[in-house]
Structure formats: structure tokens, C-alpha cells
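Enquirer: predicted model, plus sequence, below.
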Amino acid sequence: MNFSNKAIEFAKDRKISKAWQILDIAECALTCTNQVHDQLWDLTKGNLTSEEFEIFCQSETVLTIFNQAVRTIKSEKNK
């Protein structure tokens, strides 16, 4: 989540190239997060404890913030 947030900061500061570089790192982290997300679901067969559910939700938040970063960078680039 931090890499995507940092990419948003760089974009808002008009450091578009740096924002894309950071977003590349965020994409790698997102890939790993998605793998763990899927493995957790498969392992628990959807019967998550409250702690597991919190982790599961956090991984979905990572995707949301990543997508927000992509939109922000594109928007700032076109200004």
C-alpha cells in the first residue's frame, strides 16, 4: 500500500516519471499480495477467522489503492 501511496504523492508533485517507477515496485508487491490472497482463500476454503478476514480485506485494499495511483498518475500527466 505504501508504494502506491508514494506514487500518488509523486504524481501530485508532478514527478510523473518517478511515480511510474514507484508504481512498478507497487505492481510487484500487488502480485505477491494477490498470490497470498488466493492461497489464503484456498487454504481456508472461505472459512476465515477474524484475523484472516482482516488480512484478506487488506489485500483487496492494496488493489484499490494501486488502481487509484494509476488513475492519478494518468490524470496528472495529462494536465
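Expert: That came through fine.

Enquirer: from now on I want contacts and neighbour counts done on CA atoms only, so please keep to that.
Expert: OK.

Enquirer: which helices and strands does the helix or strand encompassing Phe53 pack with?
Expert: Assigned by DSSP states H and E, Phe53 belongs to helix 50-77. If contacts are counted by 3 or more Cα pairs under 8 Å, 6 or more residues apart in numbering; DSSP states H and E, helix 50-77 sits against helix 2-12, helix 16-44.

Enquirer: try this one next to it:
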Amino acid sequence: MALIITDECINCDVCEPECPNSAISEGEEIYEIDPALCTECVGHYDEPQCQQVCPVDCIPHDADNVESRDQLMEKYERIMAAQA
């Protein structure tokens, strides 16, 4: 499942550069995660890097975008193929 940034975000700017898929971008008020690009770092790391660096723990799983680990790996492979 993709991740989501909640309104507890303090716009500290640490999550965006950590995302290997460039799924995080600055929104109107807080940072946002594009669910089409979020693989929870599957294919890159063992843990979602944005969650690891977030100082306020405002990046939970997005219940509206539920995906299995296999689906996340397939998405990762599609993203990598498109970048090649």
C-alpha cells in the first residue's frame, strides 16, 4: 500500500530527498505522496525511507491505496523500466 502524509506534517523538507522514486513533492500546504510512484521503497530499501527520517511520524499507510508487497514490486519494476 502506498503511504500518505497527514496534516501533522511540519514541512521540514527531510522526506522529499529520501524518496528513491520521487513520489514526494511539496503540496499547497504540506508535502504529498503520489500513490502511483510510492512503492514503500520496495526494490530499493527494506523500510520506507520517508518514515525513517520523519521527525513527527506523520507518514502512515494510505488505506485508500492498499497493495501487496508483490504489487509494490511490480510497480517498482514498471517505474524502473520507464526510467531506462
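Expert: Sure thing, it's come through. Only a predicted model underlies this, so the values are computations on that prediction, with no experimental measurement involved.

Enquirer: kindly provide the TM-score of these chains.
Expert: Here the TM-score for the pair of chains, by TM-score structural alignment, normalised by the length of the first structure, is 0.29; 35 aligned residues with a Cα RMSD of 3.9 Å.

Enquirer: out of the helices and strands packed on helix 50-77 of the first structure, which is the most enclosed?
Expert: Highest mean neighbour count of those: helix 2-12, a mean of 21 (counted as mean count of other Cα atoms under 10 Å).

Enquirer: got the angle for that helix vs helix 50-77?
Expert: Helix 2-12 of the first structure and helix 50-77 are oriented at 20 degrees to each other (axes from the mean of the first three to the mean of the last three Cα atoms, to 10 degrees).

Enquirer: if we look at helix 2-12 of the first structure, which residues are touching it?
Expert: 16, 18-20, 22-23, 25-26, 65-66, 68-69, 72-73, 76-77 (Cα atoms under 8 Å, 6 or more residues apart in numbering).

Enquirer: so Met73 of the second structure versus Gln51 of the second structure, what's the distance?
Expert: As for Met73 of the second structure, its distance to Gln51 of the second structure is 19 Å (criterion: Cα to Cα, to the nearest Å).

Enquirer: what does Lys75 of the second structure give?
Expert: 19 Å.

Enquirer: got it, and Ile79 of the second structure?
Expert: 21 Å.

Enquirer: now do Ile33 of the second structure
Expert: Computed as Cα to Cα, the Ile33 of the second structure to Gln51 of the second structure distance reads 12 Å.

Enquirer: which of the two has more neighbours?
Expert: Ile33 (21 against 18; other Cα atoms under 10 Å).

Enquirer: sweet, I'm off.
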